[in-house]
Structures are given as C-alpha cells and as structure tokens.
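J.: would you be able to build a 3D model of this:
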Amino acid sequence: MPAQITYVSGHKNPDTDSCCSAICYSRFLKACHPKRNIIPMTAGPIMEQTRFILNKFGVTPPDVISDISPKAKHVPQTGRDVLNINQPVSQALEIYNQKQQLDFACIDDENNYVGMLQINDLITSILRPVNETDLTQISCTINSLIKTLGAQIVHNSQNLNEINQYRLVIPTMDIEGFKLISDTWDAERWSQSLFIMGYNPEITSYIIQNNGGMIILTRSAEQITRIKAMQKNHQPMDRVSSHQAINEMVHHEVESPEPTSVILQHVQTHNETDPLYNIIKEAPEHTTIMCTNFCVAAATVLSKQATPVKLLCKSDKVHQVKDNTPLRDIKERFLAHKQVHALAVVDQQGKYLNLLKRFDIEDVNLIDLVLVDHNELGQQPTGSQAIGVSIIEIVDHHKIAIDDQQKVQKMTVKPVGCTCTIIFELFKQKGVQLDKQTASLLMSAILTDTLILKSPTATKTDAETLKLLQDLTGIDYLQLGAEIFSSVQGFSSMDKKKVVKQDYKVFEAKQGRYGVSQVEVSSHSQISDDVINELLQILKEMSTNEGLFLTCCLVTDVQLNSSILITNGPASFADVVGYGLWKNKKCCYDLPGVVSRKKQLMPHLINVLSLLE
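T.: Purely as a prediction, here's the structure:
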C-alpha cells in the first residue's frame, strides 16, 4: 500500500492560475517536507491556454483526478493472517486462540482470493454439529490430517491433496466385538472409514484385511518407539508428556515419508517378530497408515478440524471489494450487510491485497488536501468531503467562503490578483530557492489572471512580483503575456461547448440559478454570425439541462481590453442589461473596458437582476 498522499489541487474547471498554483505550491511543499508524498493535481481538464504555457516551459501536466475519494487501496496493510485454501481449519482456530482473529481471507497458491472463513461459522460445522452423523463425518486430505495431528505417514500410495469423505471409527473393544459391529459393512463402508486407535495389532490386521481407508495410530510408548525406528537415521523418541501443548505437538518437525519399500527394509532389520510390522508390511496400496503423538481422544477431536479451508469458506461477492472501491461504498456495504464483519480487498485481477474490518475505515486520515486558488465547497475537487480526507491548508486570493463544517489547519488568503503572487511570497519568506522553470510558471499565471495587469483585480503587489520574476527569469513579461494570449484559439476550436464550459460558474439570484462563462480570444474577429448562432444554441441547451433561467458567455479580447456578452434568458433582460448591442446582434452586448467577470461583470449583473421581474 502507498504512503499517505498529500494532494495540492486547484478548483474545478481549472484556469491557468489554478493549475500553475498546484504545480508551484507542491514544489514549495516538497522543498519544505522532502519525505512527504506530495502530488499536484487538477480537478478537471486543463484548458488550452494552460497547455501552451506548460509546453513552452517543458512542464509535465499534473494528473487530472475527477474524484479524490480514498479507495480501499489507500488503507494501510492491516497485517491480518490469511489462509491457504488447502490448509486445515485447525490453523484458523489456532490463530484465533493466539490473536482472537475471527475472519480470514482464503487464497490459493497464486494469491488469488477464493473466499472468507469466519470462526463463527465453524461452531455448527466443526465445534458443535447439529446431529450425531455430523460428529462422525470428516472431509479431509491426507496432508490436512498430517498438519492437524502433527502426524507422520507410515504407509501410503494415495494422493496427499485429494479430498476424501470418511466416517470416524474408534475401535475401543476387543477383536471379537469389533468383528461383530463391522459384520454388515460393505467394501465401500470399509474404504471410507478412518480408524483412530492405539497399539492393537489384531484389530489393525483385521482392518487391513478388509481394505480399510485410513488408520491413525495414536500415542503409545511402545508404538512410537517402533514406528519412529522405521524412519531412516531417526532415533527412538521418548514418551510424550500428556501435558505437552497441542500447537507444540502439531508443529513438531515432520519429515517426508520414505517409500514403503525402504520402511519395510527397516522393519526387517529392526524387529521381524513384532506383529505390527508384519501387518504394515502386508498393507494394501489404498490403505493409508500414519502415527501421531496425540492420544486417541485428542486425535479424534482434532481430526474434525482437518477439513480443508476451501470446503468451508464463503465465496460470495459480498465479502470482497476491488482496490478502487471508495471508502464510502465500503462503509455502506458494512451497514447494509450486518453479517459481513470483514472485507477482502482484491486488485483488478482478483489477487488478494488486504483484509478490512469495520473500524479500519472509521476516523482514518488517508489523504491530506491542500486547496489553491479557491476555498468554497462548490469549487473543491469531488471527494474533498469523503471519509479519510482532511483539508490541511488553503492558499487563495478570493474571499473566504469555506463551509462552516470544514476544519482547516492553515489558511493563507490575501487580496491580490493571483494565487501565484502569494506563492511567490511564500518562497521568499521561507528562503526556498526558486528555479527558472517554477518562476516562469508563476509569471505566466499572474499574467493570465490579471490580464497582463489590465484587470481591475490586479494589485501593486502583482506588478512588483512580475518585475521580480522578470529579473529572475530574464523573460520580458509583456512579451510573454502577448504570446500567451495570442496562442489562444478561442472559438476556432471544433468543440465550442467544451470551450464555454472551461471557465464557467453558476450563481444564485431571486429568480433562480444562472450561469456565467468567460472565454478569452485573441481577437473579436473570431465571433462570426455562425459562431454566435452556435453559442446561443449551446447556452440554450445549458439552461434547459441545468435548470437555469439565464446563461451568459463573456468573450474577452485582452489586447483590446474589451468584451462581448452573449446571453440566453428572459426577453426582459435586454431592457435592464444597460449595454448596447454588439454589431446590432440580438442577445449580444458590447462591454468596452470590461475584462473581469468577478470585479466588473458580476457586480453589474447582480444589480441588473435585482431589477428584473
């Protein structure tokens, strides 16, 4: 899992100041906090003017992230144990005993997620079956029995990993009694029986004669001494204490079984007169014989726990989530499914990544967010209010309009014409070295946001900053500004709706909601009759789709210091707008000297709309 992320983001529909502020301030923060994972981003597509600037100075555009909501992949590793589907459930019970872990993700040998095992589900299937038949039934592999009982194979030719169904049989009577109770058994019943017994050559022989499925020989001083002597280079073992811990006995190192022929060679040389060895020597291929350090009672109880995990885990989709699932969806999953106590996180290929509990996503801080060039909630990137996101800082030049419920650790807000002007001051205050590329981005942003200092929003501080940046970069800011604004294609782009929506905001009035867009062009000569008709149609569609009573597009020619206002709204708007028609075009108004939406157009519109019935 990645380290905690700090995103530096501008507003939705980002302009040049928004984008360059994110890039430059992230560089500033990295210089101050080199160990933090700080990433610049934009909350929407980068506009044409900004791309020109980034290309000119060789800067890679920041990632466009439509939603910063933390995902499952952002949660740090929880470190919970996982189970291989071939492991016995005894492994889950042992981990529960040690760590009180109740839920287990189950995986295969390739780390593919298979299902979820819950300890509570084992109460019925393993710990407290509902009837006597269930008590005597066991589904297991030879390997799962070996792991559960810490057993060693004495005789076997069967597949160690094949799952078989057995009925448990505990021969506690003498040979005659055993013959009596097994008299009606057919061949299938014998082959599907698992016998757990102590040292009893007669009954062992009878089971082998009838092709019994499996024999587990339990602890007996004499038996263990003899069986262990079969193993190559293995010394006879001492009597096992009845107080020895189960997990110690289970995890006693089990060597790989030797071929039967080798074992029989040891039998011949060790003790040809012992009947048990002669019996084992004659055992058929399909009868498996193993020995364990446990007594009969303990081996009987534990054998039920030899069931492989894959037979009991739940494979339904409700217990898993993809790594790109937002935390809010994970929280909703937990709320909607009370029986779900843990969720396995998997990647897009189904590989297991992490195991999450309900409390893992409560009061968690996964993403720090720094807002630049905006602060109001409606302009913040999607996900800023999501679980796991904390807004730690705001750097802005707009009025403070942050939501009262949002807690911000630090705010730097100044009444200047551009956020990059503030960022330049922060570089100076902290003594952080400013390279030419970063300085060029700061200069470009100030030029665009202040319209080469022609905007009413431009301040003395902006002008002084441009001169300092000019000295630092060796770039004439007036020439750079002219180059930037000349590069804008404006409405020569095929997708005019996209151009209109690039710098677009929605406002409230007594009549309802209305939208105002601003588009900068190199010359008003681009505004032909066809362009006007197309723009009017786009504005009409926006009004209908978004429920707006008025939509406007302010088309600004920076070189002429003038704008055209194209509108779609009530007919009475023309009576109160207070501007003359542009070239006698209906719904198009000439606004000489107006270049700022915020400082010039919006105050006028607010007054006009108050007069509109």
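
J.: can we go C-alpha only for contacts and neighbour counts from here?
T.: Fine.

J.: hey, where'd the helices end up in the stretch 301-450 of the chain?
T.: 327-336, 419-430, 436-449 (DSSP state H, counting those that start in this stretch).

J.: using a markdown table, lay out those helices together with mean neighbour count and distance to S493.
T.: Putting the helices of the stretch 301-450 of the chain into a markdown table (neighbours: other CA atoms under 10 Å; distance: least, CA to CA, whole Å) gives the following:
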| stretch | mean neighbour count | distance to S493 |
| --- | --- | --- |
| helix 327-336 | 15 | 39 |
| helix 419-430 | 20 | 28 |
| helix 436-449 | 24 | 20 |
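
J.: can you say which of the ones you listed is nearest to K30?
T.: helix 419-430 (11.8 Å; CA to CA).

J.: helices or strands next to the closest one in the packing?
T.: Packing partners of helix 419-430 (3 or more CA pairs under 8 Å, 6 or more residues apart in numbering; DSSP states H and E): helix 16-32, strand 389-396, helix 436-449, helix 460-473.

J.: measure the nearest residue to V531 once chain neighbours are set aside to A221 for me?
T.: Nearest non-adjacent residue to V531, counting by CA to CA, 6 or more residues apart in numbering: F491, 7.5 Å away. Distance, F491 to A221, by CA to CA, to the nearest Å: 95 Å.

J.: with V519 instead?
T.: 93 Å.

J.: these two: which has the busier surroundings?
T.: Set V519 next to A221 and count neighbours by other CA atoms under 10 Å: V519 wins out with 20 against 15.

J.: want to put them side by side, so please do this one too:
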Amino acid sequence: MAIYVIGHKNPDTDTIAASIAFADLAAKAYGGEFIAAAQGACPPESEFVLNKFGVKAPELLTEAAGKKIALVDTTDKTQLPADIDKAEVQYVVDHHKLGDVTTSNPLEMWVWPVGCSCTVVAAMYDYFGVAVPKPIAGIMLCAILSDTVMFKSPTCTEKDKKAVEKLAKLAGVADVMALGMEMFKVKSAVEGTPMRDLVFRDYKDFNMGGKKVGIGQLEVVDLGILAPYEEALYAEIQKVKGEDGGRHSVFLLLTDIMKEGSKMLYVSDDASVIEKAFGVKPDAKSVWLDKVMSRKKQVVPPFEKAFA
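T.: Got it, this is the predicted structure:
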C-alpha cells in the first residue's frame, strides 16, 4: 500500500519540496511506494522552483481516510485534511513545535529546531547514505532559502546554511543569493492576483486558547509593492474572519525582506491581544512589527501566550 507524503494546507515551497524529496528518499531508504502529494496547488514561487529544476508537482490529496501518511512541515490538525484521524500516520519530518496529531502505533519522527523541513530531509539523505538527485537538491536548496528568507529569518541556523552550501554544489548553483532574489521577485509579483489568493498564499489556522486564529503572510522585497492593495487585503481578511464557523482573529503579515520587518493587518474580537503579545499598541487596522519576519518563531509563540 502506497504511503502519501503531505504537508500543510496552502502549501509553500518547503511543503512542496519536502514532500517530493522525502518521497524520493523514503522509497530508496525504506523501500515501498511513497507518493508526493499536496493539499492545494503550488503557489507562484513553488511553480518557479519546480520549473527551474524540471521537477513534477505533487499530486493533489485532500482526503486521508484509509491511507498511510507521512507528514512533512506540520503536525497540526487545523493544517491537515479533516479526516486525518482516520489515516495511519507513519512518518513525520518537521521543523515546527509538535502539534495535536496523535497515532495508534509507533512512528518514525525527524523533528529538528531548524529553519526548514528540507534541511532535515537533506540530513536524512546523508544519514541513509542515499545520493541526492540534482533536481531535488535544487528544489530543497530553494525551499531553505525561502523559509529562512535568505538567512535573514531568526529561525535560520548553521545547519540550514551548511545544507544550502552542500545542496548548491549538487544542484550546480553558483550564486545562491541571486537565486534567492529571483525567487522573492516571483513571490513579490502580485498584480492581477485575486486578493483571496494573496491572503491564502501562505496562511494557517491555529487553535489558541480554544479560539480559532488565522495568520497569513506575504513576503515581498519592498512593502511598497503591496501598498495599493492594502485596503482590498483588509476587506478580504474581514471576510475570512466570518467564514468556516467564524474566527476570533485573522492576522496578515506583510513582510518586507529588505527592511526586515512586518506590517500586520488585523481583524479581531479583542485587539488587546496584539499589545499583550508584542508590547506595541496597534492602529485601527494594522501595526508595524520591527524585525519580525518569522510567523513560526516571532508571531505564533507570543500570540499563544497572549491568548492563554
């Protein structure tokens, strides 16, 4: 029976690349059939990366019941198929805190405090003595550059940097920073994109103190690119707040990778959680968070404390 490798909803480049890479590695290291899958279409950056290195996109998978599953880049139920409890999770490869997925049987887990799931998968190739195919080295390299915001994110570690150095040689990439800027220019291109697609380009729901909280993020090379769209983005997150049974809050981080900070748009039943979390009083619709670039490390943990 095939094992499907999936990551979180609204997949990003790490989720896409990690599912492809782990499926390749696992088939060679463990034996059997592993199928790279995703819960949604590839975002523009991921499409660019896959096309650049000639790699096929994962197949679409939105139902997990009755299937054997390997999870990459998440263990949170809110980010997985609704029927994940009816699946058999056998593997986890991640770089986040542990979520609320449980299993009835023992499983293999590789969870490291690094900037990207692909850093973990790259180490697994080394551990099992499996050669990394050149195209897969390329997409993992890009995933690390994306997740660490070209090493600017506070989540970035020496392991991430060493993985990039090794993968770049395997992929034949001479200038990794130039490649990173290419990727972020693609990610920054928003003209003509529906506002809903932008809000959900990198969006996750969280359970915080029993309340449903949505946090999205748009990373651009210059915040000025998003300025003409802010009102429309705000109107969209207002809509999102009321959907799916309603949310307590929806936050959208507009991250400027050059200025190294984020303007956060918000709609909330209690805006005081922002000041509790960050010590900054917000304006009516937004707040500037200096040096905040990582949702995982700099936004989710303080919000969890504030909601508790």
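
J.: TM-score of the superposed pair?
T.: Scored against TM-score structural alignment, normalised by the length of the second structure, the superposed chains reach a TM-score of 0.89; 304 aligned residues with a CA RMSD of 2.4 Å.

J.: and of the helices of the stretch 301-450 of the first structure, who's closest to V555 of the first structure?
T.: Nearest to V555 of the first structure, of all the helices of the stretch 301-450 of the first structure, is helix 436-449, at 14.8 Å by CA to CA.

J.: returning to that earlier point: how far away is the residue nearest to V531 of the first structure from E541 of the first structure?
T.: The value you get for F491 of the first structure to E541 of the first structure, if CA to CA is used, is 18 Å.

J.: the two: which has the busier surroundings?
T.: For F491 of the first structure and E541, the more surrounded residue by other CA under 10 Å is F491, and the numbers stand at 23 against 16.

J.: identify each buried residue in stretch 477-493 of the first structure, please.
T.: 477, 480-482, 484-486, 488-491 (16 or more other CA atoms under 10 Å).

J.: so what's A509 of the first structure up against?
T.: A509 of the first structure makes contact with 606, 609 under the criterion CA atoms under 8 Å, 6 or more residues apart in numbering.

J.: same question for R167 of the first structure.
T.: So R167 of the first structure contacts 136-138, 192-194 (CA under 8 Å, 6+ apart).

J.: can you check A64 of the second structure too?
T.: Taking CA under 8 Å, 6+ apart, one finds 81, 83-84, 86-87 in contact with A64 of the second structure.

J.: mind redoing it with 6 Å?
T.: A64 of the second structure makes contact with 83-84, 87, according to CA atoms under 6 Å, 6 or more residues apart in numbering.

J.: repeat that for I3 of the second structure.
T.: Counting by CA under 6 Å, 6+ apart, I3 of the second structure makes contact with 34, 68-69.

J.: rewinding a little: and of the helices and strands packed on helix 419-430 of the first structure, who's closest to F57 of the first structure?
T.: helix 436-449 (6.3 Å).

J.: the closest one to helix 419-430, inter-axis angle?
T.: Angle of helix 436-449 of the first structure versus helix 419-430, following axes from the mean of the first three to the mean of the last three CA atoms, to 10 degrees, is 140 degrees.

J.: quick check: helix 436-449 of the first structure aligns to which part of the second structure?
T.: Aligned by TM-score structural alignment, helix 436-449 of the first structure falls on residues 134-147 of the second structure.

J.: in stretch 224-233 of the second structure, what counts as buried?
T.: By neighbour count on 16+ other CA under 10 Å, the buried set for stretch 224-233 of the second structure is 226, 233.

J.: now stretch 565-573 of the first structure
T.: 565-569, 573.

J.: show residues contacting stretch 460-477 of the first structure.
T.: K436.
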